[in-house]
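Asks: Provided below are the primary sequence and the corresponding predicted coordinates.
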Amino acid sequence: MGFSQSKNDYLQSNRYDILDASFEFPHSGFKIMGFGAYHGSQETENAEKIILEQLIRKHKIKYYLPETDFGIAYYFNQYLKSGDTLLLKDLVKHYGSRVPQERSIETYNKWKNIKKINDNQSAADKIEVVGIDLIVTYKYTSKLLIELFETGKGKFVSYDNLAAMLKIDTTDYSPNYDSYSKNVLKAFVSDYENNKAYFQSISKNQKITDNLIDNISLTFKKRDREKTIFDNYLSLSELYNFSSNAQFVRMGFFHIEKERENNNPSFFTRLIESNVYKKEEIVAIAGFLTKSRVLWDLKFDDKKKYIGYTTEGGYGIGDYWKEYFKGINKLKRNRLSNLTLYSLNKENSPYTKNETDLMEIKLFLKKSNKNDLKGKTTTDYFDYAILISNSRASTPIDEMDK
């Protein structure tokens, strides 16, 4: 079948100014929607805020799935209820342990805005936050374990040590090496497994308990992150009935791709290949930066005290002469504002056949990823593109302490 429009003509007919007061996201009837972009840019957070606000106010989603674990997500819910900004600040710091560019004032303000929107919804229409990722840090997973189990002091030393660790709150909660907190949790999981009947008898929520114990155990060995995200989604779907309650996912670019890249299945690809949802029930939105900067490195001294940060405006944004997305210039030529949304999957779209635009990365004096995309086209991977222009880099939340 031939295409009736050039890419420029098509984009001009299928573009939306996200910053326009009358903007409405042009899609409904989905099971799960995902937004992925390079981390660390202020306007990326603004784009998500606008889309998320619409979805909440129009009651199109029930659950929000950020790129974090169940424990941190659980306490984001507590913030949405309580408005405790000290809790929020600590949550953002732990949330940003996996992706430091998200450890930002912009992330902090985004959550304050989500609370404001959620407060204006009826009880039945409020969103709930769910974490399906690998454990980021042990702190909030440990805190939730203490909430789930109420057992007398002295019954299990491992439980007492867990509670004491949280009370002192000076430890390194990293799951990525043999930290003190990891050893405390190893001892507790061992006691749990050896006394499972007792712990199950006192657990306030066994499904959540099972999920936490399984995910803690995964941190003791080599694990497949994408498989873990998918497995957690299936497991928690029994609790939250995801198939009947739409969700909005905010994760990195790869996780929301709807097709394999280099034969590596993302979270969204696994949902499709496992027949959890049909491809058309999943909406993927990819964000692309131009003339922008991103938060790059956070700097700490030998005592782990924050001392500053760096930003990047060349490598790291996907629009640099040494590294850029094929086809991004067409988005740039047809932008309406600093946040322009393009629908790529309409009838007769030139992006639906034999195209690697916006997926192929051109590299100076290096081989591109074109071979990884052989036989695929742009809309195999995502449905919409957002061009994010003239964005400043995000600011580390640690700057609030200066």
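Replies: Yep, it's here.
Asks: going forward, measure contacts between C-alpha atoms and count neighbours the same way
Replies: Fine.
Asks: How many neighbouring residues does Thr44 have?
Replies: Residue neighbour count, defined by other Cα atoms under 10 Å, stands at 28 for Thr44.
Asks: Asp17 now?
Replies: Counted with other Cα under 10 Å, Asp17 comes out at 18.
Asks: show me what contacts the spatially closest residue to it that is not a sequence neighbour?
Replies: In space, Asp17 comes closest to Thr340 once its chain neighbours are excluded; the distance is 4.9 Å by Cα to Cα, 6 or more residues apart in numbering. Thr340 makes contact with Arg15, Tyr16, Asp17, Ile18, Ile386, Leu387, Ile388, according to Cα atoms under 8 Å, 6 or more residues apart in numbering.
Asks: quick one: the third one from Glu45, how far?
Replies: I take that to be Asp17. 16 Å (Cα to Cα, to the nearest Å).
Asks: same question, the fifth one
Replies: Taking Cα to Cα as the criterion, Ile386 is separated from Glu45 by 12 Å.
Asks: Then Lys143?
Replies: 28 Å.
Asks: One more: Leu148?
Replies: 33 Å.
Asks: same question, Gln200
Replies: On the measure of Cα to Cα, Gln200 and Glu45 end up 41 Å apart.
Asks: Equivalent analysis for Lys58, please.
Replies: Taking Cα to Cα, one finds Lys58 at 20 Å from Glu45.
Asks: Below is an additional structure, to be compared with the one above:
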Amino acid sequence: MRRDQLSGFFPDFGRFFPHFAGYGFDCGTGRAWFGPSFTAKPSRHMLALFPFRRPALLLAASLLLTRTAHAQTPPAASPDSVFAGTPRETLALPGTPDFRLFDEAFYQNQLFLLGEAHGVQRPQEIDFALLRHLNQRAGVRHYLAEVDCAKAYYLNEYLRTGDEPTLRRVFASWVRQQAQWGNEDFVRKIQRIRALNATLPAARRIRFVGIDGLQDYALAADYLAVLQARANKLPASLTVRLDSVRAALPQAGAATFAGVAWRAQQALRADEPAARRALGRATYDELQHLLTNASYARTLPSREAQIFANYQAVLPLYHLENEKLYGLWGTGHVLQSPTVDGHRAFASRVRQSSLPARNKVVSLLCTTSGSRMMYASAQLPAPFRTPQAYTATDKFNHDGPLVVLRGIEALKATTAPGSTTLVKLDAPGAAACRLPVQVRYAPGIPAAQQLQFDPQLPATAYVQYLLLVRDSGPTEPPRTENASLNQAQAQPAR
């Protein structure tokens, strides 16, 4: 078979999914390969899915495997002892779970990370329930979010004012990009956090801290305008520099505005005394942090490195050195040890650092069975699409068809359909403290697209708790016809 024959199976496949034109599958050997025409790059949201490098690619592989003479599905996971000896708790969701499995050592952690595959509904419920619980039990009041500093600013403005157009501004770029985070369940969760804040004393109210790289350049420009507006007689030369950054952010490519931002940052530092007098210490530091992020395309292109650098920066910036932090992240960010290919997630970088929190990190991982995921139809192979803008797909569960987490069938046998089960992997004597994570992929999925865990490390070197989510629905697609969204996109900066 030639490397360009994939589209021969499905005439419209190459047209709708052109970056698979260099993919081939040999029916005789069962091997798959990529040709030189494969140029697609995974989006930031694709990389958050677990345990796939490029989920849409795996769907293409699955499509081939189910249509060829040698089609196979992964064999059922044999009973595995990795979950042996692990205490379990069925969580009351929707509702207020007890989280009885959390012991005193759990609450002594400084950084609490929940991992999910974006687009599944129930992790949004788990996230809110866990945030509320940690606020009550451990005093957590800072949500360390997979958003940038500009989105975090406007999320906090919404929490302060309740202004719905402000909230919709945060989601506008995700909706335009058809990113999985642009869903109504996420919107409702933010609204619930505001309602929760209304019941809390001021000292315990929740605020967002964004540490991701810039996601919405136009919104970042608006945030820059907010910071500039706080200045009292900023030197004219610095004003010109900052105006240039604000103009470049929504118009130019990242490489271009990164250079403009870097030069503005150098000018700001060169005239630091005058800039600090004009802006005040806190605003000056926030402005420098924003310019640092706008410069990352030039200075720090790795996303995980950006996230870790921002985490280091916000600790003194917002006086969080002694605060407990919690957040929901894509699974690829919460793994505490490097994978076989050397990938170091955000949590792994914290663990390997000299930061005070390095030994006080706990990761909880959502795995799914029988669940559906919201996915932009245009990003799926044509045979898997629906006519709607978004498709609810069941291809990314951890018990198949594309991947099987070894031991999940045995774990499922102890749980009920539709349930959410919390599993304490690091309990004394639990097998997960000594046995590795094992993942089996469907035949034909290229090794380069597989996320493999180090077989020399126990499961607890990556995560300490697992949540088995059974039969969840997808997140609700965004209501793009909502007038408040259109208003939010047009609303000027404050």
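Replies: Ah, there it is. Just so you know, these numbers come straight off a predicted model, no measurement behind them.
Asks: Aligned counterpart of Leu291 of the second structure in the first structure, please.
Replies: Leu291 of the second structure maps onto Ile213 in the first structure, with residues paired by TM-score structural alignment.
Asks: What is the burial count for Thr171 of the first structure?
Replies: 12.
Asks: pretty sure Asn366 of the second structure contacts Glu116?
Replies: That one is not Asn; residue 366 of the second structure is Cys. Yes: at 5.1 Å, Cys366 of the second structure and Glu116 qualify as touching, with contact defined as Cα atoms under 8 Å.
Asks: Quickly list what's touching both of the two.
Replies: By Cα under 8 Å, 6+ apart, the residues touching both Cys366 of the second structure and Glu116 are Pro123.
Asks: my read: Asp172 of the first structure touches Tyr180, true?
Replies: Yes: Asp172 of the first structure is within contact range of Tyr180, at 7.1 Å (criterion: Cα under 8 Å).
Asks: Counterpart of Ile32 of the first structure over in the second structure?
Replies: Match for Ile32 of the first structure (TM-score structural alignment): Leu111.
Asks: Could you do Asp380 of the first structure as well?
Replies: In the second structure, Asp380 of the first structure lands on Ala461 (TM-score structural alignment).
Asks: cool, and Ile105 of the first structure?
Replies: Here Ile105 of the first structure is matched to Glu184 in the second structure, going by TM-score structural alignment.
Asks: burial measure for that match, as a count.
Replies: Neighbours of Glu184 of the second structure using other Cα under 10 Å come to 16.
Asks: so it sits right up against Pro474, yeah?
Replies: No: contact between Glu184 of the second structure and Pro474 fails when scored by Cα under 8 Å: they sit 10.7 Å apart.
Asks: Count the residues that sit near the alignment partner in the first structure of Arg207 of the second structure.
Replies: Using TM-score structural alignment, the equivalent of Arg207 of the second structure in the first structure is Glu128. Burial measure for Glu128 of the first structure: 19 neighbouring residues, criterion other Cα under 10 Å.
Asks: and what of the one 5 residues further on?
Replies: Around Asp133 of the first structure there are 24 other residues, counting by other Cα under 10 Å.
Asks: So it, which state does it fall into?
Replies: coil (DSSP: H, G, I helix; E, B strand; the rest coil).
Asks: can you pull the contacts of it?
Replies: Glu67, Thr68, Asp69, Phe70, Arg225, Thr228, Ile229, Asn232.
Asks: Mind filtering the contacts of Thr340 of the first structure down to those shared with the second structure?
Replies: Checking the contacts of Thr340 of the first structure against the second structure (both residues aligned by TM-score structural alignment, their matches' Cα atoms under 8 Å), the contacts still present are Arg15, Tyr16, Asp17, Ile386, Leu387, Ile388.
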